[in-house]
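Novice: Quick one, fold the following:
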Amino acid sequence: MRFFSYSFLLVFSLSSIVFAQKKMKIGYELIVKDLDIPWGFSFLPDNSILITEKEGELIHFKNGKKKLVEGMPEVTLRGQGGLLDIALHPNFKENKLIYFTFASSEGEEKGANTSLMRARFENNKLTNQEVLYKAEPNSRKGQHFGSRIVFDNQNHVYFSIGDRGNRDENPQDITRDCGKIYRLNDNGSIPKDNPFVKIPNAKKAIFTYGHRNPQGMEINPFTNQIWTHEHGPKGGDEINIIQKGKNYGWPVISYGLNYSGSKFTEITEKKEMEQPLHYWTPSIAPSGMAFVNSDIYPNWKGNLLVGSLKFQYISNCTLENGKVVEEEKILEGLGRVRSIEQGNDGYMYAGIEGLGIIKIIVK
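Specialist: Below you'll find the model as predicted:
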């Protein structure tokens, strides 16, 4: 077990957030070692863990051992695409259903796009595999597949798909997939009250649009709202609260720039487009997020943890009245933080590229 002491004061001026001075010992215990890109993971009722490796392997970690799950579909490795997020059905104890997203080449066009699959997990095998949604068309581009998955308290499944590198056509067009957050019933059917079901030619599964590449999504356990974060380009990473039918603006409004430093838009706000709850400039490349809802971390309860791929730390965000008022960088330099979850035991866990899954310890 390793511990680090933190004491610093930094001003993050462009987002008007102060990294406050703190003194505490924050450490970690390596729970699952030797993972490459642990994109997502979920704790089963018996405290074992299902872990997605981007290269296409689904790993079941139980009693200190890793086993590959049998029955996985063919996963396409293309740029940022591969095996992505995973979530358990809220009634997993009874139905043994899991849901996961992955890059799939199925379809007439060459390339790949993001799919959502449901399957039954039992005895280390997947059966009854069923693709519930497949974004179209395939693209040969390698960027912005998304993806995260959450369930609400009515067992609707939400999942995100990035704009697939086509910012000028996909995100603002509800007749096209990509750059969207989708909502389905748990069996893959379209909820009757989805926002665009009565609009001709619209993709009926769309819940919100105008997104770039959401790689964080979580239900706020204190409000039941859906929170997401997404990658901006050079700056302009965002945290958003997702509301039915809303337009989150990409690429019409943004606090970011092209990677060259040039502008692609002159405006940061527009009528009928949602403002981010919070944004980062410069970009931290956020991936994974989880709310702290545990008495194990009394000073953090109610906080939001966000992983940074670019700077290799976890941002411990203090929230007040639904706003980020303070950020603390913790566990810097372990590696690119890809995924974060709260375990059944109340501890916070993070998937670190090239390291594995760690348990966060505070003293």
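
Novice: contacts, neighbours, all on C-alpha from now
Specialist: Will do.

Novice: Just the strands from the stretch 101-250 of the chain, written as ranges.
Specialist: 113-122, 125-134, 149-151, 157-161, 180-184, 206-209, 214-219, 226-230, 237-242 (DSSP state E, counting those that start in this stretch).

Novice: now swap in the stretch 251-363 of the chain and tell me
Specialist: Using DSSP E, counting those that start in this stretch, the strands assigned to the stretch 251-363 of the chain run over residues 278-280, 286-291, 304-308, 313-320, 323-330, 337-342, 348-352, 356-362.

Novice: between these, which gets nearest to residue 114?
Specialist: strand 286-291 (17.0 Å; C-alpha to C-alpha).

Novice: ok, now which ones touch the residue nearest the centre of the chain?
Specialist: Centroid-nearest residue in the chain, with C-alpha atoms, centre = their mean: residue 216, separated by 2.5 Å. By C-alpha atoms under 8 Å, 6 or more residues apart in numbering, the residues touching residue 216 are 147-148, 228-230, 286-289.

Novice: and for comparison, fold this next one:
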Amino acid sequence: MALAASDDTTPRLLLSGSDAAEAEKEAKKEPEPPRITSVFGTQPLKEFKLPFEDQYPSGPFERLDKKLFLFISKCGDVFFVRQNESMELVKPGKALAKFIPGDETSSDESSSKQLVYCKELSGVKDSLLVGKTLYVAYTTWDEANNGVRLAVSEFAVDVENSEVSFDREIYISRPAIKEPILGHQVGGKLALGENERTLYLSLGDFSKPDRVQDKTTSLGKVVRIDLQRLNAEVYASGFRSPSGGLFYDRESNELWLTDHGPRGGDEINLIKRGKNYGWPSVSYGTIYERDGIGGYYGNKFNSHEGYEKPQMTFLPSIGIGPLVKYPSTGRNDFWDNDLFVAGMGNTTLYRIRKEGTSLVYAEPVLNGYRIRAIQIDQNGTFYLKTDHNQLLISEQE
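Specialist: So this is what the prediction gives:
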């Protein structure tokens, strides 16, 4: 290896034959596969490209069996996808729709109505599969009141024929909110509760913070829905944009929620019945210029005085996303019962050390992916869906 002068008198590095061959070999080397990397263990990931394109913010997914998945796009198109060497589309996507009675003889699209209001950042927010029943939370347009609502509907899943059919609407927010709204601040996360009859739903402020502490609205609330009686109660209040994650832990009977704060102040909250979490009166974050100043937080920056406090706050904000618990699998005792939460804004996955109800620290374990949805099965296998049409699946070592 030697240095030589170029025409501009800048020294250049000349490589010997063996060095040049080694450099060429390095350039051709396959990139290292992604890996969840913790101080207390690792899991390699296999990255799959999804066979359809979704928009931002992208929609949720469900696992129908080990190799079969159901994806719902932001605008409500349903795709059945099978995992082989690559992800393969079982059949073309079909929009979530509601059949309109009285048109039984009609064979055209006039006999059904598309359910999802998909404008800018509005659209499908979450799904939850319970047996062969699929619950979907989505924004919908109220024509009578000329505004946007958050709805939850129940669908039947026919795996054999790759079909999803509308059964009934089980919840709709109040009141209808007139545009303009920020569609990513409507909430819409779902969690099955203490039994198969109980569903929890998070609702955001629709970018109308002055309506959150109004008890006559659904805005900024967590509601508990009785799936048998189809009634709902406000379970907790005071949230800004709980559109990241909602998780009910049946082992500990704890309900966990992530909430996007303003500038700074992203939160992980342990949700307790009847408690008020303070938005917009208090926040550990500070204001965005677009929000204006006048009394917006009650002028209580960097404070949760008088309200229920989050279990963990991220400052600066990480663009907090989905949250799940790692089960007791016998594979990694160090991770058992810890939480995993995605930072969508900083494209980082964190392991949150949980001791009792305390969250002790956040360990970054994966970088470079904007993770929109997470599932972990009982064997400890991770399924991570990104906003860039990818599905990452962990492989056991």
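
Novice: Any chance you could compute the TM-score here?
Specialist: Scored by TM-score structural alignment, normalised by the length of structure 1, the superposition of the two chains gives a TM-score of 0.82; 328 aligned residues with a C-alpha RMSD of 2.5 Å.

Novice: on that earlier part again, will you turn the strands of the stretch 251-363 of structure 1 into a markdown table that also has distance to residue 126 of structure 1 and mean neighbour count?
Specialist: Converted to a markdown table, the strands of the stretch 251-363 of structure 1 look like this (distance: least, C-alpha to C-alpha, whole Å; neighbours: other C-alpha atoms under 10 Å):
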| stretch | distance to residue 126 of structure 1 | mean neighbour count |
| --- | --- | --- |
| strand 278-280 | 39 | 23 |
| strand 286-291 | 25 | 27 |
| strand 304-308 | 30 | 26 |
| strand 313-320 | 33 | 20 |
| strand 323-330 | 37 | 18 |
| strand 337-342 | 23 | 27 |
| strand 348-352 | 23 | 26 |
| strand 356-362 | 23 | 20 |
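
Novice: Adding distance to residue 266 of structure 1 as columns, could you present the ones you listed in TSV?
Specialist: Converted to TSV, those look like this (distance: least, C-alpha to C-alpha, whole Å):
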stretch	distance to residue 266 of structure 1
strand 278-280	17
strand 286-291	24
strand 304-308	27
strand 313-320	29
strand 323-330	25
strand 337-342	32
strand 348-352	36
strand 356-362	41
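
Novice: re the thing from before, can you put the contacts of residue 216 of structure 1 in JSON lines and add distance to residue 280 of structure 1?
Specialist: Output for those, formatted as JSON lines (distance: C-alpha to C-alpha, whole Å):
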{"residue": "147", "distance to residue 280 of structure 1": "20"}
{"residue": "148", "distance to residue 280 of structure 1": "20"}
{"residue": "228", "distance to residue 280 of structure 1": "14"}
{"residue": "229", "distance to residue 280 of structure 1": "11"}
{"residue": "230", "distance to residue 280 of structure 1": "10"}
{"residue": "286", "distance to residue 280 of structure 1": "9"}
{"residue": "287", "distance to residue 280 of structure 1": "13"}
{"residue": "288", "distance to residue 280 of structure 1": "15"}
{"residue": "289", "distance to residue 280 of structure 1": "15"}
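
Novice: Against residue 43 of structure 2, how distant is the corresponding residue of structure 2 for residue 303 of structure 1?
Specialist: Mapped onto structure 2 by TM-score structural alignment, residue 303 of structure 1 lines up with residue 338. Using C-alpha to C-alpha, to the nearest Å, residue 338 of structure 2 is found at 15 Å from residue 43 of structure 2.

Novice: got the contact list for the match of residue 303 of structure 1?
Specialist: 325-327, 351-354.

Novice: quick one: which of the residues you listed is nearest to residue 308 of structure 2?
Specialist: Distances from residue 308 of structure 2 to these, taken by C-alpha to C-alpha, are shortest for residue 354, at 18.9 Å.

Novice: That closest one -> structure 1?
Specialist: Checking TM-score structural alignment: residue 354 of structure 2 goes with residue 319.

Novice: Does its match touch residue 305 like I think?
Specialist: No: here residue 319 of structure 1 does not reach residue 305: they are 10.6 Å apart, not a contact under C-alpha atoms under 8 Å.

Novice: end-to-end on stretch 176-190 of structure 2?
Specialist: The first and last residues of stretch 176-190 of structure 2 sit 20 Å apart, counting by C-alpha to C-alpha.
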